[in-house]
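**Student:** my questions concern the predicted model and sequence given below.
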Amino acid sequence: MLLISEQGGRGGLGMIHSIAILWAIWWQCNIKVFKHKQLAIDQTLYLVTELILQWNNGSATLFTCVVDGAWKQSTEVAGLAWVSAWMKLKCRCRNKVLSIWLSSPLLAEARALLEAIKWVVKMKICCLSIFTDCKILVDSFEQQSDPDWEVALVVQDVLAISKQFQFLSVTKQVSGGASA
């Protein structure tokens, strides 16, 4: 998981993030023990981001985005899509870019993420939680690089744009896809 946030001093967002993570883990353990239910990690991460925003006096609304890229090897044409939602407003948007030439399926996933983030920036949203079904892409963001130079360039573009957010997380989605 890639997590970027503004860091305050003592008692700043770094402290709030730590408390929110511990509280979400504790909450998930209680659900498992007392209700005999296993929650997916993306549900726990969603709780973390909601807690952070609540403790931040509700000054920001969490925006979530599920991104996906599809790639056809014979033509090297990709389709990029993302589904986004404001959790508090219960508003959903679907966006797609079709027929773009790309050299690999990983690059299609990375470009879907980049296009979604560009769209979110235009919407002037400051708190974003992104889910992707591509673990390799999440790993590339954690390492802030990739052996494939094209993917590495997209990773650097996303990292540069990410400085505009108060909160940004990029996480491997446990199930579903952009159509979910």
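**Tutor:** Good, I have the coordinates.

**Student:** please make it C-alpha for all contacts and neighbour counts, starting now.
**Tutor:** Noted.

**Student:** strands along this structure, start to end?
**Tutor:** 2-5, 63-72, 77-86, 91-101, 127-132, 167-172 (DSSP state E).

**Student:** and for the first one, what's in contact with it?
**Tutor:** Same thing as strand 2-5. Here strand 2-5 makes contact (Cα atoms under 8 Å, 6 or more residues apart in numbering) with 13-14, 138, 141-142, 162, 165-171.

**Student:** list only buried entries from these.
**Tutor:** Applying 16 or more other Cα atoms under 10 Å to the contacts of strand 2-5, the neighbour count classes L13, V138, F141, S162, F165, Q166, F167, L168, S169, V170, T171 as buried.

**Student:** and of the residues you listed, the nearest to Q43?
**Tutor:** Using Cα to Cα, T171 is the member of the buried ones among the contacts of strand 2-5 that sits closest to Q43, with 11.3 Å.

**Student:** please compare the first structure with the one that follows:
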Amino acid sequence: MRGALPTGDNLSQRRIYTDAKCPFCGEEETTFHLLYKCSFAAEIWEKAPFKASLVPEQITSIRDLIERAKNLICLPPCDIGGGPLFPWILWSIWLARNHRIFKDKQSSPRETLSQAIALAREWNYAQTHPPTQNQKLSTPGTKPTSPTDSETTVCHTDSAWNANQKVAGFGWVFSNCREDFLREGSECLTNIRSPLLAEAIAIHQALLHAYEMGITNLSITSDSKQLIEAILSETPHKDLHGILHDILILSSTFQKIRFSFVSRNVNRQSDALAKRSLLNIVPRPVIAF
């Protein structure tokens, strides 16, 4: 409201960067546009799990947005208690904007909203449940319970990457301790600069789906030993940039979580899903004889 955010219009007024536009739609980037009017932000507000929706005609400024968003009530499945969601939506939109500009990392409105809900849940849980000596939550850097625990869901993840077109397919398969099939999924994205980044995005996508499924105890597996070591050590990697941070943030929303390396032979089902997804964009060449 005071012009503190370095959005395009504020940078132009300060004569720092006069050509800055909204990274999502290319229109003039004002704070109000970025956080509400842009089609990217509008989809997030529309899909947010509020009991009542915002009325666009009643919101003409960022002040109106904040004042009316303060009264929005979240539906129970969000599991964020009585705390607000709107500050985390604003923050997640800002993060998505910066990641797109500075890290060339694309996030969909759905992913951005999921991150906002995860952050709100984490914050509100911390306010009402201070850690005690008897509370032992598994984190990426500790030794969690065995993935064969009856309450643990196992998720195998994998990716397939096309070096020429910088396109990647992702696959993930959820099962329980008895190896009963629960759910599988796949996706394909462009502008993926390395196979290691593709493996990381596969895990990130799996975490988002696990969160939406309401899973609390999770064991994530990958056949990329380098990625698993990077996650467990929580150390930055030049090919991972912000995705490692996003993985660790999402990890904190689970009661128990484990990341482990598995052989490619164990990962065949998720590997097949990833390759099939990639073929939807990059089909195999037809060779005529």
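**Tutor:** Perfect, I can see it now. Everything numeric in this text was worked out from a predicted model, so none of it was measured.

**Student:** on that earlier part again, export the buried ones among the contacts of strand 2-5 of structure 1 to a markdown table and tack on distance to N95 of structure 1?
**Tutor:** Shown next, in a markdown table, are those (distance: Cα to Cα, whole Å):
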| residue | distance to N95 of structure 1 |
| --- | --- |
| L13 | 31 |
| V138 | 21 |
| F141 | 23 |
| S162 | 20 |
| F165 | 21 |
| Q166 | 23 |
| F167 | 22 |
| L168 | 20 |
| S169 | 20 |
| V170 | 18 |
| T171 | 19 |
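
**Student:** now for those: which two are most distant?
**Tutor:** Spatially, the most separated pair among these is L13 and V138, at 22.6 Å (Cα to Cα).

**Student:** next one: the residue nearest the centre of structure 1 from V97 of structure 1, what distance?
**Tutor:** Relative to the mean C-alpha position of structure 1, the nearest C-alpha, by Cα atoms, centre = their mean, is the one of I130, at 1.5 Å. Counting by Cα to Cα, to the nearest Å, the separation of I130 of structure 1 from V97 of structure 1 is 18 Å.

**Student:** now I21 of structure 1
**Tutor:** 35 Å.

**Student:** for Q164 of structure 1, same thing?
**Tutor:** 23 Å.

**Student:** these two: which is more packed in?
**Tutor:** Using other Cα atoms under 10 Å as the criterion, Q164 of structure 1 and V97 rank with Q164 on top: 16 against 13.

**Student:** alignment lookup: that one to structure 2.
**Tutor:** Using TM-score structural alignment as the criterion, Q164 of structure 1 maps onto T253 of structure 2.

**Student:** check V77 of structure 1 too.
**Tutor:** Under the alignment (TM-score structural alignment), V77 of structure 1 maps onto V167.

**Student:** quick check: that match touching W161?
**Tutor:** Yes. Between V167 of structure 2 and W161 there is a contact at 5.9 Å, judged by Cα atoms under 8 Å.

**Student:** who's more crowded, those two?
**Tutor:** W161 (26 against 21).

**Student:** tell me the contacts of the closest residue to that one other than its chain neighbours?
**Tutor:** Once flanking residues are discounted, W161 of structure 2 sits nearest to A168: 4.3 Å by Cα to Cα, 6 or more residues apart in numbering. A168 of structure 2 is in contact with S159, A160, W161, N162, C188, L189, T190, I192, P195, A198, A274, L278, counting by Cα under 8 Å, 6+ apart.

**Student:** need those residues in TSV with distance to G8 of structure 2, can you?
**Tutor:** TSV is the format used below for these (distance: Cα to Cα, whole Å):
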residue	distance to G8 of structure 2
S159	36
A160	37
W161	35
N162	35
C188	31
L189	28
T190	26
I192	27
P195	33
A198	31
A274	38
L278	36
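
**Student:** neighbour-wise, which of the residues you listed leads?
**Tutor:** In the contacts of A168 of structure 2, the most neighbours by other Cα under 10 Å go to S159, 32 neighbours.

**Student:** check contacts around the residue nearest to it when sequence neighbours are not counted.
**Tutor:** Spatial nearest neighbour of S159 of structure 2, excluding adjacent residues (Cα to Cα, 6+ apart): F170 at 4.4 Å. F170 of structure 2 is in contact with 157-160, 186-188, 198-199, 201-202, 270, 273-275, 277-278, counting by Cα under 8 Å, 6+ apart.

**Student:** and with 7 Å instead?
**Tutor:** D158, S159, A160, S186, E187, C188, A202, L273, A274, S277 (Cα atoms under 7 Å, 6 or more residues apart in numbering).

**Student:** same question for S219 of structure 2.
**Tutor:** Counting by Cα under 7 Å, 6+ apart, S219 of structure 2 has contacts P147, T152, T153, V154, C155, I257, R258, F259.
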